[in-house]
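S.K.: Using only what follows, build the 3D model:
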Amino acid sequence: MPAMHFTIRWPDGEEARCYSPSTIVREFFAAGSDYAVGEFVARSREALTIGSERVRQKYGFACSSALDQLAQIEHHARRFDGEPRAVVTVLALG
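M.R.: Modelled structure (predicted):
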């Protein structure tokens, strides 16, 4: 299963390198694009859940790294609750 990373910039300027167990994130994000924080979290949740399920189908267990990554994204995103104009920028995929 081809794992990959994607690099993002949070609204406060902090950058993060995120993990996905599959290339599915390419179907949810485009490098150089901005996403409202809530939309970014929702897309991440869907993409990482699909990636984790692909691991389950192939190996018989979910990808704990994908679920951990999702938990980190959700936790960090809470800092921007109440900021409707806050966006996450996807800097790179790959």
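
S.K.: contacts and neighbour counts: CA atoms only from here.
M.R.: Noted.

S.K.: can you tell me which residues contact Thr23?
M.R.: Applying C-alpha atoms under 8 Å, 6 or more residues apart in numbering to Thr23 gives the contacts Pro2, Ala3, Met4, Gly51.

S.K.: want to put them side by side, so please do this one too:
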Amino acid sequence: MPEVYFNIEWPDGSQESCYSPSTVIKDHLQEGEEYSMQQFLLLVRQGLNEASERVRQKYGYACSSAIDQLHSITHTAAGFGTQQKLKVRVKKIVSTG
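M.R.: Okay, here's the model as predicted:
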């Protein structure tokens, strides 16, 4: 199963490299796009949950790395609050394998 790394830029300009066990994340996030914090969290939650489910279908167990990544993103996002003006940019999406 090809893995995907997606680099994001938080509202304060800091950057983070994130992981998805499946290319399905590309159905939810687009390279170069900027999302409101709420929209980004919704899309990344959908994408990583779907990616984890694909792992479950293939291997019989959910992907703990996808769930851990979602928790990490959610935790970081909580530090910024929920103001509509806050934006997250998807800088790059790279597939491996």
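
S.K.: which one of the contacts of Thr23 of the first structure has the most neighbours?
M.R.: Comparing the contacts of Thr23 of the first structure by number of neighbours (other C-alpha atoms under 10 Å), Gly51 comes first, having 24 neighbours.

S.K.: For that one, what is the enclosing helix or strand?
M.R.: Gly51 of the first structure is part of helix 37-59, with elements assigned from DSSP states H and E.

S.K.: Just give me the mean distance for that helix relative to the second structure.
M.R.: Comparison of helix 37-59 of the first structure with the second structure after fitting gives an average deviation of 0.4 Å (mean C-alpha distance after the TM-score superposition for the first structure).

S.K.: mind listing what's buried in that helix?
M.R.: 37-38, 40-41, 43-55 (16 or more other C-alpha atoms under 10 Å).

S.K.: Run the chain-centre distance for that helix.
M.R.: 8 Å (C-alpha atoms, centre = their mean, to the nearest Å).
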